[in-house]
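Q: Got a sequence here, can you build the structure:
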Amino acid sequence: MSGPDLAFAARGGEVGVRDAERLVAGLAGRPWGDVTVSVYETGRVVALAPWLAGHAERIVYLTAAQREDGAWGVHDDYSLVPTLSATEALLAELARGAPEGLGERVATAAARGLRALSARRTSSSAAPDMPARELIVAYLTEAIGRRLHELGGRARDLSGGHGVEGVALPPPDRAGVAKLAGIRAALRSGARPPEKLTHALEVGGEAAAGARGVELTPSGTIGASPAATAAWLGARTVPGPGHPARRYLETVAGLHGGPVPCALPITVFERGWALATLARAGVPLRVPPALTASLRPAARPGGVAAGPGLPADADTTSVALYALALLGVRVEPAALWDYRADEHFVTWRGEEGVSTTVNAHVLDCLHAYAAGRGGAPGRYATAAGEVARWLRERQRADGSWTDRWHASPYYATMCCALALDGRRDSAGAVRRAVWWLLSAQRGDGSWGVWSGTAEETAYAMQVLLLCGTAGDEAARHRACARGRAFLRDTGGRAGGPPMPAMWHDKDLYAPRAVVRAAVTAALHLASRGTEVSLLT
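A: Modelled structure (predicted):
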């Protein structure tokens, strides 16, 4: 997070209000969303769309983002997919001839990437639960083998003629290889793939190019993904200047000067989450009618998607409906019943895993609808009770929760504790979450799973300041005073604290407006609490 993003932390007075106003204005002014760039996605665009403006800048970005050990990614557990993508992209660039002045840089980075992959020993069973991961690993492992075959003897000349002899990539999971073959056969036949698969259409390889069963959205995207869109165009195709897919790719590449994010547009996702976070914290908001209206499709049968090209999901639907309720627009969340599965809710139909945070957001939505409605149908109260029990059963022994959509337990714990707070049957679970947070605070006042971050500190502070049934009020206030000081100090420092990518997609990413909303909310809560303010 840059200095201006958190500069308000160093100011006194009405904390958060003007910053929230700027944030809301940004939601309207940047309707596709504000998402950090992705090594994985950028690598795919380098390999599949070398004609796209900003190509050299993408290559420079990939080589600059490489770690000292030759891998890519913010953490070892999440390094395989971005390392495969970047390495394959650089090999593709060598095969067709790197831009002038970049050849040695590309060759060196490719060789280091190959060595890092060859040395990797992480088992797939321990891998994070990322969308389409097993398919992506199988697809890219195969693609790297093909690139090395294309390079032939030149592959031995990488990095000054040494360092890649004996390279052997760990084989992909057999189930992933089998699924990949079935997907490609279906694409060649013209079958319509599951909507969630279009977000990772690039795994189809050549079968993805012009796939008859896949339709371009009006915004020019396939699956809200630059990689999937480039794959659908085909590596041998250069579309005309007016082609919708080309306009989409040019737009997303232009946002960051060449590198691209992993998902865009994320219109409803970003707006729903940011507005709900600010409103729940009591930040005074003036929301333009157009922003409120953009959330209303969540009430339609089947719910709403995060953005065009993505399947509708229970997470975006519930958060959008919750935001509407907090903004004074209450609609019956009947759309959520499409995602009901026994005693919990799925993110989308056919989901192979389960998500605690999705169910926490559904619970928020159910509570908001039932509040003050004596005539609310009984099925909502029944579902809320079942989901609450389901969440309590998934609380870890230390009091935290984890989730498949975020790398940090602080995010999942925030979602679950706030959703359960106020329920008599869940008071013990909320207290255990608070005890865990109090014990996990770092020496500098921050919270974080890998290192202290503004995002995770904001999540912890929201639990400590919003959970009214948590007890130990004095300890909570002391911890939040230290957290507030961390945010104030880092926000006032030149450059500000970083905003690490911690959200799960094909690659880790950070939805920057959503994170800024979380920090703004935490600071507003801390500033309005006299006890916290007096301690800082």
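Q: contacts and neighbour counts: CA atoms only from here.
A: Noted.
Q: So what touches stretch 21-36?
A: Under the contact criterion CA atoms under 8 Å, 6 or more residues apart in numbering, stretch 21-36 has outside partners 261, 263-267, 270-271, 275, 285-287, 291, 307, 501, 509-513, 516-517.
Q: now that stretch, how far from the centre of its chain.
A: In terms of CA atoms, centre = their mean, to the nearest Å, the centre of stretch 21-36 is found 16 Å from the chain centre.
Q: Show me what counts as buried in that stretch.
A: 21, 23-24, 27-28, 31-36 (16 or more other CA atoms under 10 Å).
Q: Around residue 180, how many other residues sit close by?
A: Residue 180: 20 surrounding residues under other CA atoms under 10 Å.
Q: Excluding residues flanking it in the chain, which one is nearest it?
A: Nearest residue to residue 180 in three dimensions, chain neighbours excluded: residue 135, at 6.0 Å (CA to CA, 6 or more residues apart in numbering).
Q: Does that neighbour touch residue 178 like I think?
A: No - here residue 135 does not reach residue 178: they are 9.2 Å apart, not a contact under CA atoms under 8 Å.
Q: Can you pick out the residue with more neighbours from the two?
A: Between residue 135 and residue 178, counted using other CA under 10 Å, the more crowded position is residue 135 (23 against 12).
Q: for the spatially most central residue of the chain, what are its contacts?
A: For the chain, residue 503 is the residue whose C-alpha lies nearest the centre (CA atoms, centre = their mean; 3.4 Å). Contacts for residue 503 were tallied using CA under 8 Å, 6+ apart; they are 405-407, 509-511.
Q: Show me which of these is closest to residue 148.
A: residue 509 (29.5 Å; CA to CA).
Q: Would you check how far apart the residue sitting furthest away from the middle of the chain and residue 147 are?
A: Outermost residue of the chain with respect to the C-alpha centroid, by CA atoms, centre = their mean, is residue 153; its distance is 40.0 Å. Here the criterion is CA to CA, to the nearest Å. By it, residue 153 lies 12 Å from residue 147.
Q: Second input sequence below; structure requested for side-by-side comparison:
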Amino acid sequence: MGRPERVAAGERPRRGGPAHRRAGRAVHGTAGPAVRRLPAPGDVPGPADRVQQRLLPVHRLLGAAVTIARQRSTAPGPVDRPARDPESAADARELVAAMTLTPGGQSSASVYETGRLVSLAPWLVHHVERITYLLAAQRPDGAWGGRQGYALVPTLSATEALLTALRRGDAAWLPGVCAAERLARAVDGGLRALYGRLTGPTAPAPPDLPAIDLTVPALVGSVAAHLDAVRADPPPGLAAWRDAGPLPLPPGLDGTRLAGVRALVASGRPLPVKLLHALEVIGPAARRAAGVAPVGPGTVGASPAATAAWLGVPDAGPGAAGAVSYLEGVARQQGGPVPCATGITVFERAWALSTLSRAGVPLPVPPRLLAGLVATVGAVGTPTAPGLPADADTTAVTLYALARLGRPLDPASLWGYDTGEHFCTWPGEDGASVTTNAHVLDAFGWHLAHHAPADARLVAVTRRLTGWLADRQLPDGQWSDRWHASPYYATSCAVLALSGHGRGPAAEGAVDRAVEWVLAGQRADGSWGRWGGTIEETAYAVQVLRAAGPAAPAGVDAALGRGRRYLATMEGRDGEPALWHDKDLYRPAVIVRAAVAAARHLVRAGAGGTAATRPGNRRAPLISAA
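A: The predicted structure is shown next:
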């Protein structure tokens, strides 16, 4: 997925989204009592009651729905007609309803982004709820966020935010007694985690999160400034930090890029669009920075933190009213906490629809929803969200989804991302993405198979991408990628692209190795996962095994059976971790639910199959009125 990445001075960042509030959850103002329930990190309130969603007449929301009817195959072998599956049909109706009810997209709250709003926008509605959320999200060991190095960014942000709130006197607004002591204890725990485990030469390696080489040095500097300011008279509970030295940076990070970006802003030169997603790292100079203005719904860089940094204090200046409206809307979505990026309409719809249609899930798609996706594709592709540049990842998945749903577009916009070796997510990308190139192979491969079978340029590029993906497979059979913490996501993207559109023997061998790796990784309860079994990662593993085809090795059917039981047992479970990469880990709820729905459909349809029925090799769909 084309999200903001690490950025250097002079380069042109990447993504997340708002979540619909859980029905019946109380929302309070900053002076009122604490909210009854705030979303946990990685948790997303559902868009509506499940039964209500399944009964929702989608055609009344966005016009008459369209469904996918498969063409009869002219090739030997079974006709690709998905069996009637009431559960899959209900899943599809529910997901389409979610996309229409919450058009900006659904994403989990971010500790990082919420912490930045606590520091930058105490005037914004639900300020108290944001502080309460940070206090509740702290782990027993004092850190915030995910495992290993994934705790670094959220712990820095939350610690700095609560230290700001403590020094600013925000404890007076918090409910209950001893609020200042609670803030001080949380700050102390965060500092102990940072100094003890998350920074310095023995710290875990920082993950490849977008803009991490900007966010971490910026926050380390802010924490150091706070500690210097209170050194002579530390607040109660923080006396132990009176003589603390500078907070060290973890291995592999320094302040070089941050200094370069800040110098670029100070020079008054226009900022690259890619940088705007992390504008908050600039500091006070971000306020009304030259050449920066809100776009679309009032956002800067599709980021609440970047928008708040640009806005500063609300006033009557150009663009201020739109920025305030955007921030207030995002803050109200989850009753205070905010996601890393919003809105993610195109990202959510493209990923969910392509996943479901690839798996053969009967899919009622409102025509206006499809028309909205078509309208986003321009000469250079489509961006993930307003305020971000167009990128090859979002463009490829959008083109693939539209093609599968009967609205094919010429994929010519993708050629601008061709480096000659692989496809960059956008020009100047620092590194390369396996999943972006897998998605480009999907888009080109589908167009080649169904619309331009004699196109020599498409034949050549699909062969080149096949080789590039195979070369980047790790020796044990997995792939990893910069846009997701789990190798199961990257592996599923690569396998589905190679099994559906790969050319030459390298594709088959790579798929076989991936299947063996997935088989070896199944847990005793039938799940798969990097750190522990999750529904999301199990869904990706199931998709890999279903792509194995008729020559699947022994054990695939049994593994799929165990996976099916796990998915059925864990359906609807809350507390799934955030695994997607932005400035902080996030969980795009509808996209994850679509992956799970697709996997459930595939395992209900039965393991095995022929090449004609592999998820990547479906026949072109016809669109019919529902």
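Q: How close are the two chains, by TM-score?
A: A TM-score of 0.92 describes the superposed chains when it is computed by TM-score structural alignment, normalised by the length of the first structure; 524 aligned residues with a CA RMSD of 2.5 Å.
Q: Can you tell me which of the contacts of stretch 21-36 of the first structure are buried?
A: Applying 16+ other CA under 10 Å to the contacts of stretch 21-36 of the first structure, the neighbour count classes 261, 263-267, 270-271, 275, 291, 307, 501, 509-513, 516-517 as buried.
Q: Among the residues you listed, which are located in strands?
A: Taking DSSP state E, the ones among these that sit in strands are residue 509.
Q: Quick one: map residue 286 of the second structure onto the first structure.
A: Structural alignment places residue 286 of the second structure opposite residue 208 in the first structure (criterion: TM-score structural alignment).
Q: Contacts only, for its match.
A: With the criterion set at CA under 8 Å, 6+ apart, residue 208 of the first structure makes contact with 184, 187, 201-202, 231-232, 234.
Q: Surely residue 206 of the first structure is in contact with residue 234?
A: Yes - because the distance of 7.1 Å satisfies CA under 8 Å, residue 206 of the first structure is recorded as touching residue 234.
Q: quick one, which of those two is more surrounded?
A: Under the criterion of other CA under 10 Å, the comparison of residue 206 of the first structure against residue 234 puts residue 234 first, with 21 against 17.
Q: burial measure for residue 431 of the first structure, as a count.
A: Under the neighbour criterion other CA under 10 Å, residue 431 of the first structure is assigned a count of 20.
Q: from the buried residues of stretch 21-36 of the first structure, which is closest to residue 245 of the first structure?
A: Checking these against residue 245 of the first structure with CA to CA, the nearest one is residue 32 at 15.1 Å.
Q: how would you label the counterpart of the closest one in the second structure: helix, strand or coil?
A: Counting by TM-score structural alignment, residue 32 of the first structure corresponds to residue 104 in the second structure. For residue 104 of the second structure, the secondary-structure state derived from DSSP: H, G, I helix; E, B strand; the rest coil is coil.
Q: re earlier: which of the contacts of residue 208 of the first structure sits closest to residue 328 of the first structure?
A: Closest approach between the contacts of residue 208 of the first structure and residue 328 of the first structure, by CA to CA: residue 201, at 39.3 Å.
Q: Can you give me the neighbour number for the residue lying closest to that closest one once chain neighbours are set aside?
A: Spatially, and ignoring its direct neighbours in sequence, residue 201 of the first structure is nearest to residue 228 (4.8 Å; CA to CA, 6+ apart). Burial of residue 228 of the first structure is recorded as 28 neighbouring residues (other CA under 10 Å).
Q: how close does residue 228 of the first structure sit to residue 91 of the first structure?
A: Between residue 228 of the first structure and residue 91 of the first structure the computed distance is 20 Å (CA to CA).
Q: what do you get for residue 417 of the first structure?
A: Residue 417 of the first structure sits 47 Å away from residue 91 of the first structure, taking CA to CA as the criterion.
Q: and if you look at residue 461 of the first structure?
A: With the distance defined as CA to CA, residue 461 of the first structure ends up 45 Å from residue 91 of the first structure.
Q: How many neighbouring residues does residue 289 of the first structure have?
A: Neighbour count for residue 289 of the first structure, taken as other CA under 10 Å: 8.
Q: Which position in the second structure pairs with it?
A: Following TM-score structural alignment, the counterpart assigned to residue 289 of the first structure within the second structure is residue 367.
Q: my guess is its match contacts residue 62, does it?
A: Yes - when contacts are counted by CA under 8 Å, residue 367 of the second structure is listed as touching residue 62 (7.1 Å).
Q: The counterpart of residue 597 of the second structure in the first structure: helix or strand, and which one exactly?
A: In the first structure, residue 597 of the second structure lines up with residue 520, judged by TM-score structural alignment. Remark: residue 520 of the first structure resides in helix 512-528, with elements defined by DSSP states H and E.
Q: Quick check: buried residues in that helix?
A: 512-527.
Q: which other helices and strands contact that helix?
A: helix 17-29, helix 267-280, helix 454-466, helix 473-492, helix 530-534 (3 or more CA pairs under 8 Å, 6 or more residues apart in numbering; DSSP states H and E).
Q: average offset between the third one and the second structure?
A: Think helix 454-466 of the first structure. With both structures laid over each other, helix 454-466 of the first structure and its partner residues in the second structure are 0.9 Å apart on average (mean CA distance after the TM-score superposition for the first structure).
Q: so that helix aligns onto which residues of the second structure?
A: Correspondence between helix 454-466 of the first structure and the second structure is established over residues 535-547, with TM-score structural alignment as the criterion.
Q: Please enumerate the helices of the stretch 101-250 of the second structure.
A: Read by DSSP state H, counting those that start in this stretch, the stretch 101-250 of the second structure holds these helices, from start to end of the chain: 111-120, 127-137, 152-168, 179-193, 212-229.
Q: Please name every helix or strand in contact with the second one.
A: Applying 3+ CA pairs under 8 Å, 6+ apart, we find helix 127-137 of the second structure packed against helix 111-120.
Q: how big is the offset of the helix it packs on relative to the first structure?
A: Here helix 111-120 of the second structure is compared with the first structure after superposition; its mean distance to the aligned residues, by mean CA distance after the TM-score superposition for the first structure, is 0.3 Å.
Q: how much space is there between the match of residue 597 of the second structure and residue 459 of the first structure?
A: 11 Å.
Q: Per the alignment, residue 399 of the second structure pairs with which residue of the first structure?
A: For residue 399 of the second structure, the aligned residue in the first structure is residue 321 (criterion: TM-score structural alignment).
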